[in-house]
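Q: sequence and computational prediction follow.
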Amino acid sequence: MLDYFRDSTLARRQFFDREYRIVRHDDQRIIWVHGLGKLELDEAGNPVRMTGTIQDISARRVADERLRLFHEVFQAATEGIIVTSSEGHIIEVNPAFTAITGYPAEEAVGKTPRLLKSGYQDIEFYQHLWAALLDQGVWAGEFVNKRKDGTLFTQQSRIGAIRNSQGEITRFAALISDVTSLKESQRQVEYLAYHDGLTGALNRTSLYAQMLKAINKSQKTGEMLAVCYLDIDNFKPVNDEWGHDFGDRLLVEAVNRLQTCIRASDAVARLGGDEFVVLLCGIKHAEAIAETVERILRSASEPYTIDEIIVVTTISVGIAVYPDELAQDPDTLIRNADHAMYEAKRSGKNRMHFFDQEGDRKQREFQTQYARLSSALEYSEFRLHYQPKVALRTGEVMGVEALIRWQHPTEGLLPPGDFLPVIESTELTLPVGEWVLHETLRQKQRWQKQGINLSVSINVFAKHLQRPDFAERLQRILARFPEVDPTGLELEILETTAMENLDDIIRCLDECRRIGVRFSLDDFGTGYSSLTYFRKLPVDAVKIDRSFVRDMLGNRNDQALVRSIVSMARTLGRQVIAEGVETLEHGDYLIDYGCDQAQGFGVARPMPPEMLPDWIARWQMPEGWRARQDRTG
């Protein structure tokens, strides 16, 4: 300022006109002022004084700075911004709007947002939008709109009404985002998660959902439901002689034939390989089941012509009918139909067989095993083995998962598949689950004393989370291990179990998270409502089911599904852990996809706790993974 005064006002005899800062004498505050002054000269032309005014402009400078900041934010925002008059005419748009829609500001200003209209939304949609804007001052939702080049895109919008001091609407402002890619990714994951990628038939997840609906309807109407388990007879020789591609095409044609034999209310699902389930719903007379299956058998036995090669195959069908007092759930009905299908094969193939009610014997076996498992808990026969999880980018050991085993007194160490289904279906779930939690925390405390501080995860069933006192019981158990930081405990929610009262479960999870416990969604992609749970549950990580990871090396559908799950999880800020990493090649694919952690036999088999320290000391990141990480950056 002094330079300006010397060089301009004194030297050139110009008016003093300058904005500058001063320190106020009374309170030592720094303020901005605008000085205006004129030099007074003596007879010789020498300056003797300057007279003028000084005005405090601090408020204006703050306002100018805010306007500049708002302008910079407006221009740099990654979301499109539209400002309209109260009549809806566009006043201003930002560069992001142009990037999303293709319309530059000069073509949009003066128009209305109707220039983006695609015709996909009806008049009722816009009536609800305006009602919300006028009544509540805000509306949020999605449009399908049209860009300048005519292409459609999904637009996520939040529109707000701007009012003056009298409460009158003077402007509308909207934030818009192009979520087309996210929607397409969601649709792709949704389809792959619920349909068989080869044949387009329902997969196991969708079949279970359909069966639950059909069972519920049957309970209300009294109508029957038939589960028909189908297996193509002698399919392996066809595959061996003509190749897998030929076999795949035959499977596709087989599904097409099945679809022509059933009604729109029925369903076809592929469970894997050449095994299918046909679900017949709303059956009023038992004879209708046999008639439909006879039609299926005739259709399936017609010759297949593929690339001028004629093949004749047949199918064997096992049938389980609901209602059945011994089979009240999808698992049991499918299992019973499967057993019946094997009876049809043993009886000569190319025929049907209804499940015979020998459930009494199976029920007795179940009760025997239940009693034995109760004793196993009482006499401390359960053991925990731990399987490491490692970071794919660095090779660092991130944690371990606790996996239950049964040290049977006569049969040796039994894997969970031999006994866990019985536990899951009975009230043993709670005491066994709490034993696992106690033992895991006790072992984590031992490791900490050895200088090993790893995150530990355990499986928790929806039946636990649905208990109103789950969070309270968890806190009591944690309180018995004060040396263990709750943030080092992760509970894996088994997504294969249907969850009732989802809102209550979410509240339970939030209460547990407040004390530091973390959650992950286990077996993602195999359960009842994968995307719903993924979107709503406040989990920190998602574990891709081992079946997708294990088979992805030779299955493009599984590759696409794994890649889509990783992409969506990263978009939503969730960690991704891949189960079933059995080889180094699995890790190569997962590194390329951006997966965070790996777990499986390719890293380490589950091991007793005393073996873990030595394993950690020996573990090194595979050179192939390190090299691939270096190449991919």
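A: Done, it's in.

Q: please count neighbours and contacts with C-alpha atoms only from this point.
A: Will do.

Q: the closest residue to residue 34 other than its chain neighbours and residue 52, how far apart?
A: Leaving out its chain neighbours, the residue that sits closest to residue 34 by Cα to Cα, 6 or more residues apart in numbering is residue 19, at 4.4 Å. Going from residue 19 to residue 52 by Cα to Cα, to the nearest Å gives 14 Å.

Q: who has more neighbours out of those two?
A: residue 19 (16 against 12; other Cα atoms under 10 Å).

Q: so residue 376 sits in a strand?
A: No. Assigned with DSSP: H, G, I helix; E, B strand; the rest coil, residue 376 falls outside any strand and is helix.

Q: so it makes contact with residue 382?
A: Yes. Between residue 376 and residue 382 there is a contact under Cα atoms under 8 Å: 6.7 Å.

Q: doesn't residue 458 make contact with residue 403?
A: Yes. Residue 403 is in contact with residue 458 according to Cα under 8 Å; the separation is 7.3 Å.

Q: which strands and helices lie in contact with the strand or helix carrying residue 493?
A: In the assignment (DSSP states H and E), residue 493 maps to strand 489-494. If you count contacts as 3 or more Cα pairs under 8 Å, 6 or more residues apart in numbering; DSSP states H and E, strand 489-494 packs onto strand 455-460, strand 518-524.

Q: out of those strands, the one nearest residue 569 is which?
A: For residue 569, the closest of these is strand 518-524, at 11.1 Å, according to Cα to Cα.

Q: and after the closest one, which helix or strand comes next?
A: Downstream of strand 518-524, the next assigned helix or strand under DSSP H and E is helix 530-536.

Q: ok, and what's touching that next one?
A: 190, 193, 495, 506, 521, 524, 542 (Cα atoms under 8 Å, 6 or more residues apart in numbering).

Q: looking at the residues you listed, which is nearest residue 139?
A: Closest approach between the contacts of helix 530-536 and residue 139, by Cα to Cα: residue 506, at 25.9 Å.

Q: mutual contacts of residue 19 and residue 52, please.
A: Counting by Cα under 8 Å, 6+ apart, the residues touching both residue 19 and residue 52 are residue 35.

Q: and the next helix or strand past the strand holding residue 493?
A: Where DSSP H and E defines the elements, the next helix or strand beyond strand 489-494 is helix 502-514.

Q: that following helix packs against which elements?
A: Here helix 502-514 touches helix 470-479, strand 518-524, going by 3+ Cα pairs under 8 Å, 6+ apart.

Q: list the buried residues in it.
A: When burial is assessed from 16 or more other Cα atoms under 10 Å, helix 502-514 yields the following buried residues: 502, 505-510, 512-513.

Q: next, format those as a markdown table and append distance to residue 464.
A: Output for the buried residues of helix 502-514, formatted as a markdown table (distance: Cα to Cα, whole Å):
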| residue | distance to residue 464 |
| --- | --- |
| 502 | 13 |
| 505 | 10 |
| 506 | 13 |
| 507 | 14 |
| 508 | 10 |
| 509 | 11 |
| 510 | 15 |
| 512 | 13 |
| 513 | 16 |
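
Q: among the residues you listed, which two are most distant?
A: 502 and 513 (16.3 Å).

Q: okay, one more to line up with it:
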Amino acid sequence: MQQAVPSALDSVARRSARVGFIYNILISIMVFVLVVASVEFWLYQQEHDKQIDKVRAALLAYRSRIELNVTQNMDLSYGLATYISLNPELTQEAFAEFAAQLMSQSTHILNFGAARNWVISHVYPESVGETLLGTDYHDVPSQLESVRNAHASDKPVISGPVELLQGGTALIARQSITNARKHLPWGVLSTVLDIEALFTDSFTQGERLPVQVALEGRRRLTESFKPIYGTPQIHTQDPVIVTMSLPSGQWRLLGIPEDGWHGVRWHPRVWLMGVIVLGFWLGGLYGRYNAGRSFAQSIGRVVDDSHRFRSIFKRHDAVMLLLDAKSGDIVDANDSAQQFYGYDHATLTSMRISDINTHTESALRQSLSQARQRDKNYFIFTHRLKSGEVRQVEVHSSPITIGHVKLLFSVIHDVSERLEVERKLMLNAKIFEQSSEGVLVTDADAKIVAVNGGFSAITGYQEEDVLGNDPSILNSGRHDKAFFRAMWEEVAQQGRWKGEIWNRRKDGVVYPQLLSISVVKNDAGEVVNYVGVFSDISKLKDSEKKLIDLAHYDALTGLPNRLLLASRTRQALKMPMGAHGKLALMFLDLDQFKFVNDSHGHAVGDELLKLVSQRLYGLLREGDTLARLGGDEFVVLRLIHSDKAACVSLSEDIIQAMNRLFVLSGGVDAQIGVSIGIAQYPDNAANTEELLTFADSAMYFAKKSGRNTYAFYNDALTVEANNKLRLAVELRQCVQNEELELFYQPQVDLVTGNIIGVEALLRWHHPERGVLSPFHFIDVAEERSIIHDITQWVVETGCRQLKQWQDAGLMVSLAVNISPRNLADITFTQVVAEALEKTGADPRFLELEITENTLIENQASALKVLEQLREKGVGIAIDDFGTGYSSMAYLKRYPISKLKIDRHFIKDIQSEAPDEEEVAIVSAMIAMADSLGMGVVAEGIETTHQQAILRELGCTFGQGFLYSRPVPADEIAELFGIDESL
């Protein structure tokens, strides 16, 4: 029995060992199958990820090609839009000529169409004109929204695919056009792009990539994507998607591998290796089953291994951490970890990894789980050091078991610098490829080793055309050897060169570049590369020329402006003129131009100025300069002989040319004149400014002399100008110095003899020259804009006097003369209203007198001002009637209440046997006023004979020396029979 128990125990032990051995075999086989299947799946996933990366890289390449092609076509469209903006009135022929040049540079543009104010007005090619010209986009609902979006945006708008009016489908790029001259909207330019050609070229340019591609787009986020190009079935095959940056809407590329996605593949080598490993494992189990080891040996080995591991862990240069695989607690940290993070060992081992890692708790838990289950052992994290500095780290984590505790052994590398370098390299590569500027890189021997897409777009050369060649293939031939020698000497000395250079495209076209050359050296200071960055500045050069033209030439007539005139005058003054040579500057001012401009509008006025410039230009000879200073002012600059005959002859020719009738569009005929002032160098002036000033003074003298004539500058004009200047200075102080006074001349009823009103007449008590009438200073006041202050004083003083008379019971009217400058001032109505409100005078008894010429010369503002005054109850009288236009048209048009017949007509009927013709004229004026319901005042009545005749002719009122001369207010009070204190 004692032997049986050990035997039984031994049998039980053997059976237990056998069961354990079989159990371990089954577990090992299951683990083997699971591990090999996991490896197979992992390999499949790696291959699938590589396929995705390849497809994404291909889509990014296609995206760059598509965006480049679209951008190039949009640049051509922008060039045409800019051309229309600068030439808003261009013809169809000019449009077609410019558009043809642009279309020759692209194989993707089907046609251009420009719609002015929503209606297609210009097309190219003209073969589609019959279908498109005259089409109103309001009648095309399918395209109306795109046109509206383009109108409302300053950026291009792309829509499509669009059913074209002429048939077929295409992409349409639209952009708004602004009239650059008037800064007003002009319309929309539509560029029709061939979808098939555009995207086929994009997908076939350069290296063919092994992917299937589809292009989709949508206009709004609420819409679904619609197929535009490619294979729509890609949708069902889990495609890779890359968004695109194109104007308007959203666009994306979809792609799958050319031969489809790979499925799970079996790898015999994996299974073979697994079987081998399993065999070894089973052999090990079998060895353990047959050969036991002593407990002491096992403990000794464990202790020895643990001591060796601790020694390596503690002293290794790499940063190492031991983490609890579930909680993330830091169990241990080596010396390198303490130095890297800045914490001591006790502090680190009291922290969790989440105290260092900046990722979220959920992301960290997922990473710990992946490392614990061996799904992933490589991570890129962001760790925060004790100093607060944040570093990018690369973490390798593997699960280990120490004393039945599952830990994660993590080796950490600081990769911040490496990742920054990689980021910069990727950014530089992207900038290099996608930059619109051309980039060329050569080796130290000046052989081209790389170019970007911008280089090809600008020069027309593809990369394969230029690799290994010298950059001299771009040489235009415009620069000599000395230019290039100096350029390369500066590159060698300074390490860089920048400047403008002319190069030649592949098609032979020579164009200007802004080129920058830089040297790249290695650590030893040796040249390894030269980098050239350039841009096409053709448009910039064109713009500079246009800006120069705009700065020096009049936009309306195309003549030199004041700036260019001054430059040419200064050049002429520096030229040797010989013993008898002189320089004459003739200042021209058109007579009656303002009347034409105000009567028929600015368009007719502009047309007249163009015709004037053409006539004047026809009178010039070689070497003359004709300039327009602005408005209706022109200048002729000419070299003449010592006498004045040449200037007189040219002046007479100019006057004769301007007096000829101008026939304008719309059936308008214009009759104008010209006043000319002439100054000469060196007789009158020593520089450009004096020539212009003195010629201007002579022109004003010509105008005062009756207009439509010429005058030479002399010293007397300088004296007159100085006197005017001094008078202007004194005039500005006359109101503050209380030197002004109103005199009053009564107006009487010719039937009853009663005084019914007075006319206020201005007098200036000059401290040196005595009492002056407006004849002596009113012109200076108007020229220097002092008239506004004087008129304000006159109106307010007159209203104050009128109020005093009204308070005394005298209901008489007060007439005040108004300057043409006042009528042109839209604030004049407010001046009158404030004077009436301030003084309390009744506006029904205030009457403003204006001349006929004032109405004609200020038609634009006169009607509005007079109607506003009439609404306030103020009366309007025409002074000196009969000396101007005496037109029934303006009498009916303006709110006029009274006519004042000029004294010259009254003077001619003063004899006992008056001139019947003069009497008839006065009678006609009275009858006309009566028919229009206007009162009539005869001015300048000096005799009873004149009074009697006027009474017989039906004239109502009279004014003149027969009744009283103009007298101060206190003297006029005696005529009213009131207290002088009033």
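A: Thanks, I have the structure now. Treat the numbers as computed from the prediction; the structure is a model and nothing was measured.

Q: quantify their similarity with the TM-score.
A: The TM-score (TM-score structural alignment, normalised by the length of the first structure) is 0.44; 378 aligned residues with a Cα RMSD of 6.0 Å.

Q: so which residues of the stretch 251-400 of the first structure form helices?
A: 286-301, 330-346, 359-378 (DSSP state H, counting those that start in this stretch).

Q: tell me how many other residues crowd residue 567 of the first structure.
A: 19.

Q: sec struct for it, please.
A: What three-state DSSP gives for residue 567 of the first structure is helix.

Q: any figure for the gap between it and residue 360 of the first structure?
A: 48 Å.

Q: with residue 346 of the first structure instead?
A: Taken as Cα to Cα, the span from residue 346 of the first structure to residue 360 of the first structure is 22 Å.

Q: also residue 296 of the first structure?
A: 31 Å.

Q: who has more neighbours out of those two?
A: Neighbour count, other Cα under 10 Å: between residue 296 of the first structure and residue 360, residue 296 has more, with 22 against 10.

Q: surely that one and residue 256 touch.
A: No. Under the criterion of Cα under 8 Å, residue 296 of the first structure makes no contact with residue 256, lying 11.3 Å away.

Q: please identify the helix or strand for residue 298 of the second structure.
A: Using DSSP H and E, residue 298 of the second structure sits within helix 295-315.

Q: how about that helix: buried residues?
A: In helix 295-315 of the second structure, counting by 16+ other Cα under 10 Å, buried: 313-314.

Q: that helix packs against which elements?
A: When contacts are defined as 3+ Cα pairs under 8 Å, 6+ apart, helix 295-315 of the second structure packs onto helix 335-341.

Q: give me the residues contacting the helix or strand following the helix it packs on.
A: Following helix 335-341 of the second structure in sequence order, the next helix or strand is helix 345-348 (DSSP H and E). Helix 345-348 of the second structure has contacts (Cα under 8 Å, 6+ apart) with 330, 332-335, 338.

Q: can you give me how far helix 345-348 of the second structure is from the chain middle?
A: Centroid separation between helix 345-348 of the second structure and its chain, computed with Cα atoms, centre = their mean, to the nearest Å, is 62 Å.

Q: what comes up buried for the following helix or strand past that helix?
A: Remark: after helix 345-348 of the second structure, the chain's next helix or strand is helix 361-372, criterion DSSP H and E. Residues of helix 361-372 of the second structure classed as buried: 364-365, 367-368, 370-372 (neighbour count, 16+ other Cα under 10 Å).

Q: now do stretch 780-796 of the second structure
A: The neighbour-count criterion (16+ other Cα under 10 Å) identifies 780-782, 784, 786-788, 790-796 as the buried residues of stretch 780-796 of the second structure.

Q: contacts only, for the closest residue to residue 318 of the first structure other than its chain neighbours.
A: Distance criterion Cα to Cα, 6+ apart; nearest residue to residue 318 of the first structure, sequence neighbours excluded, is residue 341 at 3.6 Å. Residue 341 of the first structure makes contacts with 229-231, 316-319, 352-353, as judged by Cα under 8 Å, 6+ apart.

Q: the same query, at a cut-off of 7 Å, please.
A: 229-230, 316-318, 353 (Cα atoms under 7 Å, 6 or more residues apart in numbering).

Q: from the contact counts, what lies against whatever helix or strand comes next after the helix holding residue 298 of the second structure?
A: Of the helices and strands lying after helix 295-315 of the second structure in sequence (DSSP H and E), the nearest is strand 319-324. Judged by 3 or more Cα pairs under 7 Å, 6 or more residues apart in numbering; DSSP states H and E, strand 319-324 of the second structure is in contact with strand 330-333, helix 335-341, strand 405-414.

Q: cutoff 10 Å now
A: On a contact count with 3 or more Cα pairs under 10 Å, 6 or more residues apart in numbering; DSSP states H and E, strand 319-324 of the second structure meets helix 295-315, strand 330-333, helix 335-341, helix 361-372, strand 390-402, strand 405-414.

Q: how about the helix or strand containing residue 863 of the second structure: buried residues?
A: For residue 863 of the second structure, the host element (DSSP H and E) is helix 859-871. For helix 859-871 of the second structure, the neighbour count (16+ other Cα under 10 Å) marks 859-860, 862-870 as buried.

Q: one more: stretch 292-301 of the first structure?
A: Across stretch 292-301 of the first structure, burial judged by 16+ other Cα under 10 Å covers 293-294, 296-297, 299-300.

Q: residue 250 of the first structure and residue 305 touch, don't they?
A: Yes. Between residue 250 of the first structure and residue 305 there is a contact at 8.9 Å, judged by Cα atoms under 10 Å.

Q: which neighbours do the two share?
A: Common contact partners of residue 250 of the first structure and residue 305 (Cα atoms under 10 Å, 6 or more residues apart in numbering): residue 311.

Q: check contacts around residue 291 of the first structure.
A: Counting by Cα under 10 Å, 6+ apart, residue 291 of the first structure has contacts residue 297.

Q: what about residue 161 of the first structure, distance to residue 130 of the first structure?
A: Residue 161 of the first structure is 10 Å from residue 130 of the first structure, by Cα to Cα.

Q: more neighbours, those two?
A: Neighbours per residue, other Cα under 10 Å: of residue 161 of the first structure and residue 130, the larger number sits with residue 161, 20 against 15.

Q: what residues are up against residue 64 of the first structure?
A: Listed by Cα under 10 Å, 6+ apart, the contact set of residue 64 of the first structure reads 58, 70.

Q: residue 276 of the first structure now?
A: Contacts of residue 276 of the first structure (Cα under 10 Å, 6+ apart): 201-204, 228-232, 251, 254-255, 258, 268-270, 317.

Q: mind redoing it with 6 Å?
A: Listed by Cα atoms under 6 Å, 6 or more residues apart in numbering, the contact partners of residue 276 of the first structure are 229-230, 269-270.
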